[in-house]
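take this sequence and fold it.
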Amino acid sequence: MTMTKLSVNINKVATIRNARAGNIPNVVLSAVNAERFGADGITVHPRPDGRHIRYSDVCDLKEVVTTEFNIEGYPSDDFIELVIGVKPTQVTLVPDPPTAITSNAGWDTVKNREFLQEIVARFKQAGIRTSIFVEPDPETVRAAKLTGTDRIELYTESYAIGYSEDPQKAIAPFIEAARVAAEEGLGVNAGHDLSLENLEFFAKNIPNLCEVSIGHALISDALYLGLENTIQMYKRLL
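I've put the predicted structure just below:
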C-alpha cells in the first residue's frame, strides 16, 4: 500500500492575484504556508499567456519549495527550457492547447508516442521525474510505458462527474488503469476535480496511488475553511 502524497496546486491563488495589479495574495507565501500546513508537494501549471502562474513565479517558487515541486504543462520549447532550468522534482506533460481554460483531456500515447519519447528522454537526462496525463484506458497506459515515463497521471474528471450517481461504476476504469500501470512498472498519480466529497473513495480503491494533485476544489474550500484546516482535511482522506 503506497502512502499517497497530497500536492497542492496553487494556480488559483495566482488567478486571484492577477485580477488586480500587485502581489496579493502572494503566490510564494501560499506555497510556503501550504507546506507548513502539511502539503507533501506544490503543483503549478504555467500557461503561455501567464493568466495564472507565470514563468517568473515558477523560478521564485523553486527557491522556497522544500517538498516535491511538480510543474505541469504542454511541452513547448519555452516550457521545456523553463523546466530544465528549474529542475523540479517532477514534470507532468499535459496536452493542453494554449487557449484551454483547464486540462480537459489526456494524451493519446499511441499516436504521440515518438513525440513523447523524445520529450521524456530530455527531462530524464536532466534528472527530472516524468509523468504523463492520460485517460483511464489500458491501451493508453501500456503505450505510455513505451515513452519511457516514470509515472502516469490519471485524468479524473469522469470519475468526479460519475461519483455522485454510481461510485463503483465511476471508479471501475481507474482501478483497471492502475492495475495495468502496476503491471508495467509505472507510478500512478491522479488529478482533476478531486474533492472532499470524492477523494477518500478514490484513494481507497487505487492502492498504488502515489500522488494526487488538487487545486480548484482545495483552494475553494480554503476560502470557507481556512488553508491549514483544508489541507489537513484532505490529508486525512488519504
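
CA atoms for contacts and neighbours, from now on please.
Noted.

now residue 71: how far from residue 24?
For residue 71, the distance to residue 24 (C-alpha to C-alpha, to the nearest Å) stands at 22 Å.

comparing the two, which shows the higher neighbour count?
When residue 71 and residue 24 are compared for neighbours, residue 71 comes out ahead with 24 against 14, by other C-alpha atoms under 10 Å.

all strands for the protein, in order.
Per DSSP state E, the chain carries strands over the ranges 5-9, 41-44, 68-73, 90-93, 129-134, 151-155, 187-191, 209-214.

could you dump these into TSV and include distance to residue 179?
What follows is the strands of the chain, written out as TSV (distance: least, C-alpha to C-alpha, whole Å):
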stretch	distance to residue 179
strand 5-9	19
strand 41-44	25
strand 68-73	24
strand 90-93	20
strand 129-134	14
strand 151-155	12
strand 187-191	10
strand 209-214	11
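
I'd like the structure of this one too, to check against the first:
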Amino acid sequence: MTKLSVNINKIATLRNSRGGNVPDVLKVAKDIESFGAQGITIHPRPDERHIRYQDARDLKSVVTTEFNIEGNPIQKFIDLVLEVQPTQVTLVPDSIDAITSNAGWDTITHKTFLKEVIATFKQNGIRTSIFVDADIKMVEGAAETGTDRIELYTESYAEAFSKGQTNGILPFIKAAEAATKSDLGINAGHDLSLENIKHFKENIPNLLEVSIGHALICESLYLGLENVVNMYLNKLR
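The predicted structure follows:
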C-alpha cells in the first residue's frame, strides 16, 4: 500500500489568520494519525505564514507515524531539521516569496550543493528526498546526489487529468521507471486529490508515499476530515 502523509500547512494557515491556537495544529496532527494516515508533512517557510518553526519542534513529540519536513535548504531550515530529527526531509527549491512550490530541482546544475546537504542529513540518520519534475534526466541527476528518494512534482499530471487528458501520467511512469532503475524510492505530491489519486496510484510503479495537503483539507470542509483521510486510504490500497 502507498502511504498517505497529510500536509497540515493549511491548518496552520487557518490558525494564524485569527491568532490564538484554534485550530490546534498538534491536536489535528494526532487526530489525522488516529484516522489512519501514515504520516504528517509540514513545509515551514522563512516568513512562517503557516507552519512555524516552533510547530516543527512541538510536533516532534506528538507525531508517532512518519514525520516529513519539506523546505528549501537554507541554513535556517537545515539547522531546524538537524535539531528536530524528523523521519524524512524533502528538499524543495521554492523561493522565499513563493505562494506554493512550483518547480522541481535542477539536479544537474545543483548537484554539488545537493550532495553536500544530503550528506549532512544522512549522517544524522534522516532519510532524504528531492522534489523533482517528471524528467528522466532530473531523476538520474538526483540519483547522483546520494538521496534516498525523489518526490515527483505532480501539478502537470493533475492539470491534465482535470481536462480529461489521462495521458498526462506518461512522463511520470517513465520518471518512476528511471527512479526504480537507479534504486531510488518514489514519493509524489502537489495537487493530488480524491479525483485523480487512484489513477496515479494505479499507474506509477513502486509508489511509496504521497503527500497531500491543500486538496485534502478543502475536501474535508464538505466531507469531514476523518472521512476524507479514509477515502484516500481506500484509493491508495
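
give me the TM-score for this pair.
Overlay of the two chains. TM-score (TM-score structural alignment, normalised by the length of structure 2): 0.98; 236 aligned residues with a C-alpha RMSD of 0.7 Å.

not counting sequence-adjacent ones, nearest residue to the counterpart of residue 142 of structure 2 in structure 1?
Aligning on TM-score structural alignment places residue 142 of structure 2 opposite residue 144 in structure 1. The shortest distance from residue 144 of structure 1 to any non-neighbouring residue, by C-alpha to C-alpha, 6 or more residues apart in numbering, is to residue 109 (5.5 Å).

could you do residue 231 of structure 2 as well?
Nearest residue to residue 231 of structure 2 in three dimensions, chain neighbours excluded: residue 194, at 7.5 Å (C-alpha to C-alpha, 6+ apart).

does the one you found touch residue 232 like I think?
Yes - using C-alpha atoms under 8 Å, residue 194 of structure 2 is in contact with residue 232, at 6.5 Å.

tell me where structure 2 has helices.
For structure 2, the helices defined by DSSP state H cover 9-18, 25-34, 53-60, 75-84, 111-123, 136-143, 155-162, 170-181, 197-203, 214-223, 225-236.

for the ones you listed, which one ends up most surrounded?
A comparison of the helices of structure 2 by mean neighbour count, using mean count of other C-alpha atoms under 10 Å, puts helix 136-143 on top with a mean of 22.

taking helix 111-123 as reference, get the angle to that one.
Angle of helix 136-143 of structure 2 versus helix 111-123, following axes from the mean of the first three to the mean of the last three C-alpha atoms, to 10 degrees, is 50 degrees.

just to revisit the earlier point, nearest to residue 228 of structure 1, out of the strands of structure 1?
With C-alpha to C-alpha as the measure, strand 5-9 is the member of the strands of structure 1 nearest residue 228 of structure 1 (11.8 Å).

so that closest one versus strand 187-191, what angle?
Counting by the same axes, to 10 degrees, strand 5-9 of structure 1 lies at 40 degrees to strand 187-191.

residues touching strand 5-9 of structure 1, excluding its own?
34, 39-44, 68, 210-216, 218, 234-235, 238 (C-alpha atoms under 8 Å, 6 or more residues apart in numbering).

what residues in structure 2 pair up with it?
By TM-score structural alignment, strand 5-9 of structure 1 lines up with residues 3-7 in structure 2.

aligned to residue 35 of structure 1, what sits in structure 2?
Checking TM-score structural alignment: residue 35 of structure 1 goes with residue 33.

roughly how far does the residue positioned nearest the centre of structure 2 sit from residue 120 of structure 2?
Closest to where the C-alpha atoms of structure 2 average out (C-alpha atoms, centre = their mean) is residue 211, at 4.2 Å. With distances taken as C-alpha to C-alpha, residue 211 of structure 2 is found 24 Å from residue 120 of structure 2.
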